[in-house]
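Asks: Sharing a sequence plus its predicted fold:
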Amino acid sequence: MPKRHLIRTAVLTAAATALVATSAVSPALAHGGDGRGDRDDRGSHDHERDRHKDKRKHPRSAGPEDINGYRAVGYLMADTPVTRDYQIADLFTTGAIRDITHINYAFGNVTSNLTCEITNTPGEGDAQNDYLRLVSAVDSVDGRQDSKNQKLAGNFNQLLKLKRQSPDTKILVSLGGWTWSDNFAAAAATPESRAKLVSSCIDVYLKGNLPVVGKQGGKGVAKGIFDGIDIDWEWPVTGGEVPSSSPDPSVDKENFLALMEEFRTQLDAYGSKTREDYLLTAFAPAGGWNAGQGGWLDPRLFASVDFLNVQGYDFHGGWVPNTTGHQGNLHPDGTENWGLGLDGAVGMYLNAGAAPEQLNAGLAAYGTGWTGVTVGDDAWQPATGWIGTKPYYDLRQVGTGYFDPAVGASWRYDAATGDWWSLDDPASVTAKAEWLTQAGYGGAMWWDLSGDYRNELGDSLGHALREAPEGPLD
């Protein structure tokens, strides 16, 4: 393929405002079977170690309800305070709270009982991180340690403290994900099962009724944390981690749409009692194969949700272990990768009838890599194997950074090891932000916040949104 002019980068500009901003320093992490929900990934945050050594008062600045008329949604994994030492308090200490409008807490489980439940059973729930784990003073949003006698601890208590300091930040619970979508099909199968599921989700997450474990939990103890529900069913009809858990995949499309309508109906009914507007959102696939069969392009979905977070990554990965390539390019790179690009993925929903302001472009705070690569300044090169995914903070200074403005994609290459990594960095983030604002879309989404490095990626997005013409949100 003909070589395009590439931008080779070595240093990061402070704001990364230009489309050709450097890619040597940036922030990010992963989302999916795709990297999303990879709970075995481990990493260390040097900046978090600094935070422990030099604890400062959190700034009083609150998270915005919108950023110049745009959304910036960030997924927050339940286990990252333990597995990555990324604390909810770090949203304040890094300044990320100013560049995020919505937090999607990941994940809540639809259990084998076909309801929303928070259990302490491994693989079925994460009560320990959700509301049982005692948080130290140094890791706490308000600098106060948890007590063994309090009814609400863990992440939920920290999110409640976050809401008190940053009331304009919207928090949603994300249900499902790559590993916890197995029971959606059965739960959506009948009108009765759909009503039961939705009612249970409202009971647990909006009414805040948590199972009692020792002195923790109880009726209403988690009320006031969540502003809505995000549906991450991966995927209706086609399945995800397993091919399909549905006894009859042919009915999944209709059942998915009916489930989303049931969520909308019950959320609106509950909101009329509490005088709150509860959000309903979903994580939407990039591939037309999943989207078309699963009901994602149906006007009934657009009428039910407030907005969709469209997957903009995992276009290329370990299923092609012998060839490097872009996992999250903005524009198609010819016919490579089936012609996938973020613009086409989001545009697919626009063409199906979604309002542009309903659509958020998905960004990845992680990279996917190959080794045994001898040509590093281009993509689609021979490799000896795929080496997995890593969070952005582990990749930001690996080798040499490159950015291709023609396709809006960044990568890094280490000639000493032969490792080649596809990732988002400030250059690609800025390009994508400028594109989405010019197209009139609603904003962007991160999977996930713990992969960022001192909010470098979040700052790149936030800066670009603030520099753009005012966005479409009221």
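Replies: Yep, it's here.
Asks: contacts, neighbours, all on C-alpha from now
Replies: Noted.
Asks: count of residues packed around Lys273?
Replies: Applying other CA atoms under 10 Å, we find 8 residues neighbouring Lys273.
Asks: Can you tell me the SS state at it?
Replies: helix (DSSP: H, G, I helix; E, B strand; the rest coil).
Asks: And the strands in the stretch 301-450 of the chain?
Replies: 307-310, 359-364, 366-371, 385-391, 400-404, 409-414, 419-423, 443-447 (DSSP state E, counting those that start in this stretch).
Asks: Give me the helices and strands touching the fifth one, please.
Replies: The one in question is strand 400-404. strand 7-9, strand 409-414 (3 or more CA pairs under 8 Å, 6 or more residues apart in numbering; DSSP states H and E).
Asks: Nearest to Leu259 among these would be which one?
Replies: Closest of the helices and strands packed on strand 400-404 to Leu259 is strand 409-414, at 36.3 Å (criterion: CA to CA).
Asks: and the gap between the closest residue to Thr324 other than its chain neighbours and Ala464?
Replies: Leaving aside its sequence neighbours, Thr324 sits nearest to Trp380 (CA to CA, 6 or more residues apart in numbering; 4.8 Å). Going from Trp380 to Ala464 by CA to CA, to the nearest Å gives 29 Å.
Asks: Below is an additional structure, to be compared with the one above:
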Amino acid sequence: MKNLLCLSPILLLAASCLPLHAQPITAARKPADEIIAYIFVQDRTIAPGEVDPKKLTRINYAFANVKDGKVVTGFAHDRENYAILNQLKQQNPSLKVLASVGGWSWSGAFSDVSLTASSRKKFIDSAMEFVREYKLDGIDIDWEYPGQTGNGNTFRPEDKQNYTLLLKEMRERFDREGKLLGRHLYTSVATAGDENFLSHTEMPQVARYLDSVNLMCYDYYEPDSDKNTGNHAPLYTDPADPKHISADASVKLYLAAGVPSRKIVLGVPFYGHVWGNVPATNHGLFQPGNQIKLDANYHSIVDNLLKNGFTRYWDSTAASPYLYNASQKVFVSYEDPESLKLKSQYVLEHDLGGMMFWEYSGDHNHELVNTIAQGLAGSVKPLP
């Protein structure tokens, strides 16, 4: 999951421009804050105790692929993993399990899938079959990105309207099937936090057909494309940041575009980005560097980096932590409990729909998950 940043001015869509035929989803969900975990284990089975279902409201299992216009499994152990995730409902009966379709690597078919009424029907039929076969609660569409090349994907100008049509028709089909099944079927999307994404979609209309818009407020800085270091998931904009980016800026863009606050789920990363050959000025923040290989998910940060020469610093303006190793000249931008506590407060203060994270295996002994759960509960004590 990636973000593409393009923060040039744009004429944002107004909520009043919604077409008259647009209707909100028919089954109201409980107005509780969502905690949505993306789980991406690839070609292995989920280990016992790896996922704590009591802290989650929803799991998006990543990724299902698209082949010949249909939703298909992506990895060898998906069948076993869907069964494992469904078993977690014994511990948390309100937990929902969705298949997330696409992602950065597998979004290449979406433009073709959404192009015509018949191609959309074929895809939606297969999505419904997928939900039934694996006893799921819905589908999350992670199209990266409509109207843009993404990872070298096919794209068209009409993706803008077809993205809306795909999600509208999926919502209508899921509503019909949900009545037969006696339960609500969920639809959601993962979206980039920039003006470029908004200019290539009709998010005020799209949001009406979704349970949540999972806003990816990370990857604002990436070493493979940014030659200077930066906070890759800041809550607020640091005035010293040349790109002037932040989660707060992204949320405000979506609100200004007409997306309801309760539909916005704030996305956070459980991994860091790493630059090498970074000078010591400002402990490496906003300094030149280059991409190097270093495991920097939160688990590795706690168990390895912080014990081996890396010092934690805090950008108080951005509310974002970072690491710097002066002897190795290595800079790491990441997320930790302090920053996530502040983001949880932000979600509550701005009446957002909740938080989601990419992805669960990056956590350290459920520390980040617990921080989010405690923060959204307004608690400072460990949850049971």
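Replies: Everything's here; your move. Here the structure is a predicted model, which is why all the values come from computation and not from measurement.
Asks: Can you give me the TM-score here?
Replies: For this chain pair, the superposition-based TM-score is 0.85 by TM-score structural alignment, normalised by the length of structure 2; 350 aligned residues with a CA RMSD of 2.2 Å.
Asks: sorry, back to before: compile the helices and strands packed on strand 400-404 of structure 1 into a markdown table and extend it with columns for mean neighbour count.
Replies: Output for these, formatted as a markdown table (neighbours: other CA atoms under 10 Å):
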| stretch | mean neighbour count |
| --- | --- |
| strand 7-9 | 18 |
| strand 409-414 | 28 |
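Asks: With distance to Ala72 of structure 1 added, can I get those in TSV?
Replies: Listed next are those as TSV, based on distance: least, CA to CA, whole Å:
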stretch	distance to Ala72 of structure 1
strand 7-9	26
strand 409-414	20
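Asks: Which among those strands is found nearest to Leu436 of structure 1?
Replies: When these are compared by CA to CA, strand 409-414 sits nearest Leu436 of structure 1, at 15.0 Å.
Asks: In structure 2, which residues correspond to the closest one?
Replies: On the basis of TM-score structural alignment, strand 409-414 of structure 1 is assigned to residues 320-325 in structure 2.
Asks: post-alignment, the matching stretch versus structure 1, mean distance?
Replies: Aligned to structure 1 and superposed, stretch 320-325 of structure 2 gives a mean residue distance of 1.1 Å (mean CA distance after the TM-score superposition for structure 1).
Asks: next one: that stretch to chain centre, how far?
Replies: Its chain's average C-alpha position is 23 Å from that of stretch 320-325 of structure 2, according to CA atoms, centre = their mean, to the nearest Å.
Asks: what's the neighbour count on Ala352 of structure 1?
Replies: Ala352 of structure 1 is flanked by 14 other residues according to other CA under 10 Å.
Asks: Repeat that for the one 5 residues further on.
Replies: Applying other CA under 10 Å, we find 21 other residues in the vicinity of Glu357 of structure 1.
Asks: Likewise for Trp319 of structure 1?
Replies: 8.
Asks: got it, and the one 5 residues further on?
Replies: Neighbourhood size, Thr324 of structure 1 [other CA under 10 Å]: 30.
Asks: Kindly report the same for Arg71 of structure 1.
Replies: If you count neighbours by other CA under 10 Å, Arg71 of structure 1 ends up with 30.
Asks: check contacts around it.
Replies: By CA atoms under 8 Å, 6 or more residues apart in numbering, the contact set of Arg71 of structure 1 is Glu65, Ile100, Thr101, His102, Asn360, Gly442, Gly443, Ala444, Met445.
Asks: Quick check: Leu294 of structure 2 vs Trp314 of structure 2, distance?
Replies: 21 Å.
Asks: Format the strands of the stretch 301-450 of structure 1 as TSV; extra columns: distance to Pro167 of structure 1.
Replies: Output for these, formatted as TSV (distance: least, CA to CA, whole Å):
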stretch	distance to Pro167 of structure 1
strand 307-310	20
strand 359-364	22
strand 366-371	29
strand 385-391	29
strand 400-404	37
strand 409-414	35
strand 419-423	32
strand 443-447	20
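Asks: Would you mind telling me which of those is nearest Lys273 of structure 1?
Replies: strand 307-310 (23.0 Å).
Asks: Okay then, goodbye and thanks.
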